[in-house]
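Trainee: Let me see the structure of the following:
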Amino acid sequence: MPSFDIVSEVDKHQLTNAVDQVNRTVTNRFDFKGVNAEVDMNGFELTVRAEAEIQVTQMVDMLRSALIKCDIDPLAMEVGEVEQSGREVRVKVTLKNGLDKELAKKIVKMIKDEKMKVQASVQGDQVRVTGKKRDDLQQVIAMLRAKELDQPLQFNNFRD
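Mentor: As a prediction, the model looks like this:
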């Protein structure tokens, strides 16, 4: 039976490239000359640090555009609150990797509400969809792409 998996993954290598690109841009920009500003990466948690709040917001925008250039959907970004500590301003940016239980259940419910001839089941941090016909699976993919979800989805392991 044909099947595929619905996942939400961030490519770690491309994320590293985007962070390096932002750090290079910051060192070369005129308005950041002599400013201690950088993006630190720890897994899928990023810390954007600078001396002023406006610089941090500019760096978050640079990070968003760098992620787009590296084929990472900016919906995966979750920007935290601006924190001031001494002469430094910080913002935590978390990238969502994997489907959480609530979103996976919501996706399964959306598929069942459409009354398509497929079965959807939650398996860890992904959703497996199986059906008898390939066309039914492609309808599920088209329906999910049309929906506005708060996290980017990828469809992989498509098997006939």
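
Trainee: contacts and neighbour counts: CA atoms only from here.
Mentor: Will do.

Trainee: Let me see the contact set for the residue nearest to the spatial centre of the chain.
Mentor: The residue lying closest to the centre of the chain (CA atoms, centre = their mean) is Ala76, at 2.0 Å. Ala76 makes contact with 10, 95-97, 151-152, according to CA atoms under 8 Å, 6 or more residues apart in numbering.

Trainee: Also this sequence, please, to line up against the first:
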Amino acid sequence: MASESSFDVVSRLDRQEVDNAVNQCAKEISQRYDFRGVDASVSLDGDVITLEATSPERVLAILDVLESRLFRRGVSLKALDLGDREPRPQGRLYRLVCPLREGLSQEVAKQVTKAVRDQGPKGVKATIQGDEVRVSSKSRDSLQAVITLLKELDVDAALQFVNYR
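Mentor: Here you go, the predicted model:
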């Protein structure tokens, strides 16, 4: 009898890459001509990135710089929880708070397991384990097909595939 092979579907962030992207964004903001004379800043505090400027347009420009830096460093933009993407006034400054999302929410985990059940090959099982989904099968080829299926799936999280054994 063949043993079961499995892998885990997770959503994790590389904190060092996020920190580097925020630092690069802050450096670019301090050097760019269109941000001169504008109190513009970007900061990372735990799991929250805060963007501040004197106008909503400048805050969205900072967000554009931050997104490009995150993308270049290989961090998925789905990790940012932007909400309605509208900067809020805070005194004389406008602020946009972007919490970082890590881990699979219950809705995303259910979407993943439903996709594996409905569209995946026969004999593949998907179970939710906290903020991860474990996919197992006797056939490694079936697991490869599930990984391909999940890469094409449009969910509201950055998916990674770990612990393939």
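
Trainee: What's the TM-score once they're superposed?
Mentor: The TM-score (TM-score structural alignment, normalised by the length of the first structure) is 0.95; 159 aligned residues with a CA RMSD of 1.1 Å.

Trainee: What segments of the second structure are strands?
Mentor: Ranges of strands in the second structure, per DSSP state E, are 5-10, 41-45, 48-53, 88-90, 93-99, 125-129, 132-137, 160-162.

Trainee: re the thing from before, and the contacts of Ala76 of the first structure as TSV, adding distance to Ile107 of the first structure and neighbour count?
Mentor: Output for those, formatted as TSV (distance: CA to CA, whole Å; neighbours: other CA atoms under 10 Å):
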residue	distance to Ile107 of the first structure	neighbour count
Val10	19	19
Leu95	20	21
Lys96	16	18
Asn97	16	18
Gln151	11	20
Pro152	12	21
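
Trainee: which of those residues still touch in the second structure?
Mentor: Contacts from these that recur in the second structure, judged by both residues aligned by TM-score structural alignment, their matches' CA atoms under 8 Å, are 10, 95-97, 151-152.

Trainee: corresponding residue for Lys106 of the first structure in the second structure?
Mentor: In the second structure, the residue equivalent to Lys106 of the first structure is Gln111, according to TM-score structural alignment.

Trainee: meant to ask about Val39 of the first structure
Mentor: By TM-score structural alignment, Val39 of the first structure lines up with Val42.

Trainee: Spatially nearest residue to that match, not counting backbone neighbours?
Mentor: Nearest non-adjacent residue to Val42 of the second structure, counting by CA to CA, 6 or more residues apart in numbering: Leu51, 4.6 Å away.

Trainee: what's the alignment partner in the first structure of that neighbour in contact with, if anything?
Mentor: Matched by TM-score structural alignment, Leu51 of the second structure corresponds to Val48 in the first structure. For Val48 of the first structure, the contacting residues are 37-40, 56, 59-60, 90-93, by CA under 8 Å, 6+ apart.

Trainee: just those now: which is nearest Cys70 of the first structure?
Mentor: Set against Cys70 of the first structure, the nearest of the contacts of Val48 of the first structure by CA to CA is Val60 (15.2 Å).

Trainee: Aligned counterpart of the closest one in the second structure, please.
Mentor: Under TM-score structural alignment, Val60 of the first structure pairs with Leu63 in the second structure.

Trainee: which of the contacts of Val48 of the first structure are buried?
Mentor: 37-39, 56, 59-60, 90-93 (16 or more other CA atoms under 10 Å).

Trainee: now those as JSON lines including distance to Arg159 of the first structure?
Mentor: Output for these, formatted as JSON lines (distance: CA to CA, whole Å):
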{"residue": "Ala37", "distance to Arg159 of the first structure": "46"}
{"residue": "Glu38", "distance to Arg159 of the first structure": "43"}
{"residue": "Val39", "distance to Arg159 of the first structure": "39"}
{"residue": "Val56", "distance to Arg159 of the first structure": "44"}
{"residue": "Met59", "distance to Arg159 of the first structure": "41"}
{"residue": "Val60", "distance to Arg159 of the first structure": "38"}
{"residue": "Arg90", "distance to Arg159 of the first structure": "45"}
{"residue": "Val91", "distance to Arg159 of the first structure": "41"}
{"residue": "Lys92", "distance to Arg159 of the first structure": "38"}
{"residue": "Val93", "distance to Arg159 of the first structure": "35"}
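
Trainee: distance between stretch 54-70 of the first structure and the chain's centre?
Mentor: 14 Å (CA atoms, centre = their mean, to the nearest Å).
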